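>>> this one's sequence-less:
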């Protein structure tokens, strides 16, 4: 494959990751505008954001497996179409219910269908390990920039036109991706006879939904939280029991338990989850604090997040060079270390300064840290398995990452929404710092070898 063909193939895949990550963070700066226009509360908007991330996480594993049966490109195009319909419905939403249907449900389903093919196609089309690492670097940079730049782009659109225009923007980007996708081949034919584990898909989705709903209920009813999370844990245990039984019977379950026998991949999955928890938790916490406590509008909030965007972009662009010089373990540890320091700076400088620019150093450090470690974590996981298992591991990898995003918005958002004060902000950021330290400890257990080049 020539470099020109690679660029044509990579462009729609990277742009798809960008818009899905953008969708997960751009609503953070629209909280006041949406709540006023739709006559709802900050908590209502938080629920819409979290449900979007949760639907992605719950359906990402089934979405990854569906690619084997229906084809990677076909699932990619179907996901784009569903996502586009959801974006247009969100733009016309008369109330919170329709917004949740369009943004949280349809866009979430569309993302779950289109994101696994992005990573599977990248693995299958870029055979050379150096080219594959470069391609993953571009895709993860697009995702990181989309998540970090979401508040800025969303803020500019909201302040200049209105929050509904941000969803029209998403639909236009989807149309561009559909046009660019004509050049994307599918190297493996679909297998219509391939079985699909419906019961496993339902059990995994229900279990994940119950766990995250339990977190969302924490500020209202601790008993409901405990019951929901316990029920979720039981359903997930049932799911694992089911897939083990299917494997023993010689049938193909939704998710092979063999995926969890690779130590390096398991550690990589944990770091992915914690990375996105940090990113989305910080984004929601800071954006809510700026708008609700300090009274900043959408564009002011978005501009402040420029520091995080610059950090992600600059470190992501250097990812390939860093991967040649440093082991994956070192890069992931450095990334978490920078994020922990960034959260500490946000706590220290912001508490004593009324200026919005006090947020810039901390957000820059967090952006730099995330950009450094996103690609190595993905490379650790995807490269641990052969081509025939890319559908499974890609769906699992993306599900774990999006579950981290859901946890970030649910945990940090629940703390902030319960108080809507500087004290609640400090508590949420302290929790995120603890998450960063946990990520650092996990990364220290990764293999010490260098990234393949």
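Looks like it arrived, so ask away. Just so it is clear, the structure is predicted and the values come from calculations on it, not from any experiment.

>>> For the rest of this, base every contact and every neighbour count on C-alpha atoms.
Will do.

>>> what kind of secondary structure is residue 354 in?
Counting by DSSP: H, G, I helix; E, B strand; the rest coil, the backbone at residue 354 sits in coil.

>>> gap between the residue positioned nearest the centre of the chain and residue 57?
Nearest to the centroid of the C-alpha atoms of the chain, with distances taken as Cα atoms, centre = their mean, sits residue 402, at 4.1 Å. Counting by Cα to Cα, to the nearest Å, the gap from residue 402 to residue 57 is 5 Å.

>>> Buried residues, the helix or strand containing residue 212. List them.
Taking DSSP states H and E as the criterion, residue 212 maps to helix 198-216. Judged by neighbour count using 16 or more other Cα atoms under 10 Å, the buried positions of helix 198-216 are 200-216.

>>> adding another structure so you can compare the two:
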């Protein structure tokens, strides 16, 4: 039996508070992966980072976050989604305060790793709480659209907020601001979010599987980010990648043959919705990260923008993602179902990247980047708002945290892997990435990135169609099931 506490009196305003809590938590997690970029120079000057270790202000967060996502999703299912949400938020908030008060490089890097751990616990919980709280198809589509807009737009907004905070206050405030926000959010979580868990699940953790997948993901991401400095043929890079792949292969064998309570039951991937949605999540994140990376280079090296102006130039892309994911996508999903919206989003993303691959380079932001920014952002908004519904459409809510963790892991690993590869691609034609040089290198990079929405289109076509009638039937099934559970809960307490 799945126990859901305090569900009987849930009103529209209560659901609104749940949505605010989940989106705020996700925004904090996504923002801290990107907001630091524009503050690296002030951090280096303040704490005395060596150039070779400065990148780990970003990577310490990314590597740990990617490594622990699957475990975080499983914990939410087994031990209570609100409880795990609160624990992840508390760890993330405390680590942010330590990072803001750091007095040397080691302290900051440890704090950033702890932020990543807190984020890995927090992020899957935000999605699974939405999944178990919203049963109405239209409401669920709108909630997922809002959450997805925050997840997709947070990375782009981070550049703007990082520039503003660093310019007007101090780099320390990009971390310290999480303190008051985290306290207010904790109160909201404890008062508005109902507890839910799988009461009959075996709460033993697949420790071997957790160590293998966490170590494997961390080793692979570590190897890729190390390649940016040491090269792909360096011993550190090769050993890290081989160790990571070996651990991930062992993880699959362990889950298939040895684990009594698998961290990731491989049978979940027999669900075509889950498999296809994870591919789309991976490719969507890779395409977005690639565009953000190349946009930054274009605006700073070709157009000569400073950090603040670069952040402002991201606004059209960010607004397109948010407006489409929050306003347009939910209505399309409830009318057409997730599949056509998912495919249409990948098509728009592909069109935006193809447009970027032929820009002239002398038209400035308005002439070169504004149009494809809006087109690509609209496509990303459609995909990001739809992929969660596509992935969870036929999944029991007892596995909501598992699927949430998988989708988050696909998103994070896709972005991290492609960022490392993109950096190597850029380095191969660095002569075209200096002020006033030929833009042919950017054309090549955007064409390479266009491969991802093509894969996304193919994966989207593999998603089983879910009609509006099926969404309505799911609503009735969920409502009946929750009413029965509420009655059981009331009987158990009398």
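Nice, I can see it. These figures come from a predicted structure and were not determined experimentally.

>>> before we move on, the earlier item: which neighbouring residues are in contact with the counterpart of the residue nearest to the centre of the first structure in the second structure, exactly?
Under the alignment (TM-score structural alignment), residue 402 of the first structure pairs with residue 412 of the second structure. By Cα atoms under 8 Å, 6 or more residues apart in numbering, the contact list for residue 412 of the second structure reads 66, 282, 285.

>>> what about residue 412 of the second structure, helix or strand, and which?
helix 400-428.

>>> now, which of the contacts of residue 412 of the second structure sits nearest residue 198 of the second structure?
Residue 198 of the second structure lies nearest to residue 66 out of the contacts of residue 412 of the second structure, by Cα to Cα, at 24.9 Å.

>>> Counting neighbours, what do you get for the closest one?
Residues near residue 66 of the second structure, counting by other Cα atoms under 10 Å, number 27.

>>> ditto for residue 32 of the first structure
Neighbours of residue 32 of the first structure using other Cα under 10 Å come to 21.

>>> aligned partner of residue 128 of the second structure in the first structure?
The equivalent of residue 128 of the second structure in the first structure is residue 120 (alignment by TM-score structural alignment).

>>> next one: residue 398 of the second structure
In the first structure, residue 398 of the second structure lands on residue 388 (TM-score structural alignment).

>>> Also residue 332 of the second structure?
By TM-score structural alignment, residue 332 of the second structure lines up with residue 322.

>>> Could you count how many residues lie near that match?
18.

>>> which parts of whichever helix or strand it is part of are buried?
Per DSSP H and E: residue 322 of the first structure is located in helix 319-325. Of all the residues in helix 319-325 of the first structure, those buried under the rule 16+ other Cα under 10 Å are 319-320, 322-323.

>>> Report the mean deviation for that helix after fitting onto the second structure.
Mean deviation of helix 319-325 of the first structure relative to the second structure after superposition (mean Cα distance after the TM-score superposition for the first structure): 1.6 Å.

>>> now swap in stretch 424-432 of the first structure and tell me
Mean deviation for stretch 424-432 of the first structure: 3.8 Å (mean Cα distance after the TM-score superposition for the first structure).

>>> Show me what that stretch is in contact with.
278, 281-282, 285-286, 289, 343, 347, 411-413, 415-416, 418.

>>> If we use 10 Å, what do you get?
Stretch 424-432 of the first structure is contacted from outside by 274, 277-279, 281-282, 285-286, 288-290, 293, 339-340, 343-344, 346-348, 350-351, 408, 411-419, 421-423, 433, 435-436, 438, using Cα atoms under 10 Å, 6 or more residues apart in numbering.
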